[in-house]
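**Q** How does the following fold in three dimensions:
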Amino acid sequence: MGVIRSIYERLLTGIKYLLVLLSTVLIVVVFSNVISRYFLHNSLAWADETARFLFIWITFLGAVLAHDRSEHMNLDIVIQSVPRKVGLTLLVIANLIVVGILILITKGGFTVVIENYEWMTPALEISYGMVYSVVPACGVILLLQTLARIVKIIKLFGSSGGLSTQR
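**A** Below is the predicted model:
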């Protein structure tokens, strides 16, 4: 289990660095386009497209980090106000719903990538499939995170530890 945890932590670290890089590039691209638009009176044709695609990637990669830290909306108030076993059951049910939704998103993401792989973006001339590949990639990671969380919750049924939606 230590090897898997180590690989997972490296993956999260890589995602953090990638998010910093993508956010920096997004800021530079948007700032450059603003300067170009207002001072040179000429918009950069590729800037809007680049910013849109960077924002998509930042959103999905950020969701992976937020899910790891349990920073998405939780049922904390409800979970803490019911008996322990009921709270754990509610957590499992909520996470199973998340699994179902993630399966739909991931499956749809794979379909979008495959169907749009040869369609090129107008300004950057890169594959839309490459742009949208972040959806199934992050969907798989989110799915694995959620399944691991369910296993952890189920293990709490037998222990005397407190309830928490944290990892």
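
**Q** Please make it C-alpha for all contacts and neighbour counts, starting now.
**A** Will do.

**Q** From residue 89, how far out is the spatially most central residue of the chain?
**A** Most central in the chain under C-alpha atoms, centre = their mean is residue 63, positioned 2.9 Å from the mean C-alpha point. For residue 63, the distance to residue 89 equals 24 Å [C-alpha to C-alpha, to the nearest Å].

**Q** hey, which helix is longest across this structure?
**A** For the chain, the helix with the greatest residue count under DSSP state H is helix 2-39.

**Q** want to put them side by side, so please do this one too:
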Amino acid sequence: MAPHTLLTTLRNIYIKIETSVLIILLNALVGLVFMEVIVRFFDNPTTWSVGIAQLIFMWVIFLGANRALRNHSHIGIDVFTNLLPSTWQKYVQLAVHLVMLVFLAILIVYGFEMTFANTGRLITGTSLGYFTVTLAIPVGAILMLGTAISQMGLLIKNLK
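**A** Here you go, the predicted model:
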């Protein structure tokens, strides 16, 4: 199998796994919040559901952000860049990606700092460490960094 084909296959497998995890987590989040609404209505709230919902929500946010980045689904303001010649538009996209790389690198460093700072804390009503919530930040940023680097490679390739 050629390296390009192998990388494409692995990328497609990763995307399917990421999509499946996102679907499962989002359904779990909706189900959990719905369950909590019902039990609160009957005056019997749980102590753990808010913390677990926060955990799931953080992972959905950062995995979803990577998916949105990969699919170019983030909100973009292109009023001014559309006025530029197409070559300049590519340079602007490249500059934006460079800024994004710096931001994601900072997010990775401080995300891991936050994760390590929360190793002794537990999610309320559970025995799960709160670091599982904050770990979504650096992991999601690492995934987005890989996506951004890949997109930069394509931009550079298309500049020639």
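
**Q** TM-score for these two?
**A** For this chain pair, the superposition-based TM-score is 0.90 by TM-score structural alignment, normalised by the length of structure 2; 157 aligned residues with a C-alpha RMSD of 1.5 Å.

**Q** Sticking with the equivalent of the residue nearest to the centre of structure 1 over in structure 2, tell me its helix or strand.
**A** Aligned by TM-score structural alignment, residue 63 of structure 1 pairs with residue 65 of structure 2. Element membership for residue 65 of structure 2 (DSSP states H and E) is helix 49-70.

**Q** Name the residues of that helix that are buried.
**A** Of all the residues in helix 49-70 of structure 2, those buried under the rule 16 or more other C-alpha atoms under 10 Å are 49-53, 55-67, 69-70.

**Q** Kindly report the same for stretch 74-91 of structure 2.
**A** For stretch 74-91 of structure 2, the neighbour count (16+ other C-alpha under 10 Å) marks 89-90 as buried.

**Q** gap between residue 18 of structure 1 and residue 79 of structure 1?
**A** Taking C-alpha to C-alpha as the measure, residue 18 of structure 1 and residue 79 of structure 1 are separated by 34 Å.

**Q** same question but for residue 36 of structure 1, I mixed them up
**A** As judged by C-alpha to C-alpha, residue 36 of structure 1 and residue 79 of structure 1 stand 52 Å apart.

**Q** same question, residue 67 of structure 1
**A** Using C-alpha to C-alpha, one gets 18 Å for the distance from residue 67 of structure 1 to residue 79 of structure 1.

**Q** What of residue 4 of structure 1?
**A** Taking C-alpha to C-alpha, one finds residue 4 of structure 1 at 29 Å from residue 79 of structure 1.

**Q** swap in residue 60 of structure 1?
**A** From residue 60 of structure 1 to residue 79 of structure 1 the distance is 27 Å (C-alpha to C-alpha).

**Q** now swap in residue 70 of structure 1 and tell me
**A** 14 Å.

**Q** post-alignment, the helix holding residue 65 of structure 2 versus structure 1, mean distance?
**A** Compared with structure 1 after the fit, helix 49-70 of structure 2 shows a mean deviation of 1.0 Å (mean C-alpha distance after the TM-score superposition for structure 1).
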